[in-house]
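Participant: After the sequence you'll find the predicted model.
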Amino acid sequence: MKETAIFAGGCFWCMVAPFDQMKGIEKVISGYTGGHVENPTYEEVLTKTTGHTEAVEITFDTSLISYEELVAIYWNQTDPTDAMGQFQDRGDNYRPVIFVKDESQRKIAEASKQQLIKSKVYSKPIVTQIQLAMPFYPAEEEHQGFYQKNPERYQAEQEERKRYQSKELN
């Protein structure tokens, strides 16, 4: 059975590859959600006036990968203690949010968040929000598959994330 999941965790360029490469993932689309403007552009979202967050919409086959597994991958891609951005990406449009489409996804996301809190992996509070999914608007074509189209820039973004993360966690 096919399902979708929507995750926001900083720049959508860096959120695609970890999911895209997993068995059972049919597609990962970069886009915008959580705002009040229909069909926003990248430039509009960057102004931080539309209310949108950069996010990815993942279509997956539940017989090959579960929503629980996707949530676990998500936690490993974000800093769940930073409500106002992710790593070097600052601002509300980069906030960490798990957008749930139904009560089943909400229960899984909430339980996973509680497990993360109990694990005490982070010394700071876990602030990632879990919200009901809103309309998702695909980003412009140049933002799709960024890690494949721009491998050098993607690698530089990943290195910067790692530097920021190791500085924050130590």
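Facilitator: Here it is on my side, so go on. Being a predicted model, the structure only gives us computed values, none of them experimental.
Participant: From here on, just use CA atoms for contacts and neighbour counts.
Facilitator: OK.
Participant: In the chain, mark out all the helices, start to finish.
Facilitator: All helices of the chain, identified by DSSP state H, fall at 12-20, 42-46, 67-75, 103-119, 146-149, 151-169.
Participant: among those helices, which is the most enclosed?
Facilitator: helix 12-20 (a mean of 21; mean count of other C-alpha atoms under 10 Å).
Participant: Dump the helices of the chain into JSON lines; add distance to Ile58 as well.
Facilitator: What follows is these, written out as JSON lines (distance: least, C-alpha to C-alpha, whole Å):
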{"stretch": "helix 12-20", "distance to Ile58": "8"}
{"stretch": "helix 42-46", "distance to Ile58": "19"}
{"stretch": "helix 67-75", "distance to Ile58": "9"}
{"stretch": "helix 103-119", "distance to Ile58": "13"}
{"stretch": "helix 146-149", "distance to Ile58": "15"}
{"stretch": "helix 151-169", "distance to Ile58": "19"}
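Participant: putting a second one here so we can go through both:
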Amino acid sequence: MTQSIATFAGGCFWCMVKPFDRYDGVQSVISGYTGGDIENPSYELVCTNTTGHREAVQITFDDNIISYEELLTIFWRQIDPTDAGGQFFDRGDSYKTAIYTHSEEQRLAAEKSKKELQASGKFNEPIATEILPAKVFYPAEEAHQAYYLKNPDHYHRYAIGSGREQFKKVNWGDEA
């Protein structure tokens, strides 16, 4: 078994766990914070948009079963890649999207997928999602882990109320 790591910031991390959790080869999806320079940030601190950190998920996967490219496709279908100011009703730096790459191979794959999405004509605006080198990833507090399983009713209301689910349905249909 080959273990690899992928890290994606897609706005609220609650909404970024479930889409990856359901795939064979995904061993874990951890909610957390990355991109900033403050050690061991808390949810409350990250929400101030002063830490440089973004809410993100770190995925451990077996690349013999699911490829990094497949994870990129899943990622793009969970977000509004044209929104440079956050995601849906979550605004600010901590909710901006990013692909954090752990190797040159990941960086090249991420750049290729971004160019392909832009060229697809799916979106009229430029793709705003950044591709950045991975930094230290800090797992979020336990209450935020697997939130969709721990608080399914609240998770469902949030995913719909934020506009994320409608956006996915309109832009990706059954592919999301």
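Facilitator: Perfect, I can see it now. The model shown is predicted, which means the values in this text are computed figures rather than measured ones.
Participant: May I have the TM-score of the superposed chains?
Facilitator: TM-score of the superposed chains, computed with TM-score structural alignment, normalised by the length of structure 1, equals 0.95; 169 aligned residues with a C-alpha RMSD of 1.6 Å.
Participant: coming back round to it: wait, which of the helices of structure 1 is closest to Tyr32 of structure 1?
Facilitator: helix 42-46 (7.9 Å; C-alpha to C-alpha).
Participant: from the chain's centre, how far out does the closest one sit?
Facilitator: 17 Å (C-alpha atoms, centre = their mean, to the nearest Å).
Participant: Repeat that for stretch 5-17 of structure 2.
Facilitator: With C-alpha atoms, centre = their mean as the basis, stretch 5-17 of structure 2 stands 3 Å off its chain's centre.
Participant: go on, stretch 144-159 of structure 1?
Facilitator: Going by C-alpha atoms, centre = their mean, the spacing between the C-alpha centre of stretch 144-159 of structure 1 and its chain's C-alpha centre is 16 Å.
Participant: For that stretch, which outside residues touch it?
Facilitator: Trp13, Cys14, Val16, Ala17, Ile29, Ser30 (C-alpha atoms under 8 Å, 6 or more residues apart in numbering).
Participant: and the residues you listed, which two are the farthest apart?
Facilitator: That would be Cys14 and Ile29, which, of the contacts of stretch 144-159 of structure 1, are the farthest apart (C-alpha to C-alpha) at 11.9 Å.
Participant: just to revisit the earlier point, present the contacts of stretch 144-159 of structure 1 as CSV; the columns should include distance to Pro151 of structure 1.
Facilitator: Shown next, in CSV, are the contacts of stretch 144-159 of structure 1 (distance: C-alpha to C-alpha, whole Å):
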residue, distance to Pro151 of structure 1
Trp13, 11
Cys14, 11
Val16, 13
Ala17, 11
Ile29, 17
Ser30, 16
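Participant: Return the member of the residues you listed nearest to Glu168 of structure 1.
Facilitator: When those are compared against Glu168 of structure 1 (criterion: C-alpha to C-alpha), the nearest one is Cys14, at 18.2 Å.
Participant: Tell me the counterpart of the closest one in structure 2.
Facilitator: Here Cys14 of structure 1 is matched to Cys15 in structure 2, going by TM-score structural alignment.
Participant: burial count for Val28 of structure 1?
Facilitator: Neighbours of Val28 of structure 1 under the rule other C-alpha atoms under 10 Å: 23.
Participant: Can you give me every residue that contacts it?
Facilitator: Contacts of Val28 of structure 1 by C-alpha under 8 Å, 6+ apart are Val16, Phe19, Asp20, Val56, Glu57, Ile58, Thr59.
Participant: can I assume the first one is in contact with Val56?
Facilitator: When you say that, I think you mean Val16 of structure 1. Yes. Using C-alpha atoms under 8 Å, Val16 of structure 1 makes contact with Val56 at a distance of 6.8 Å.
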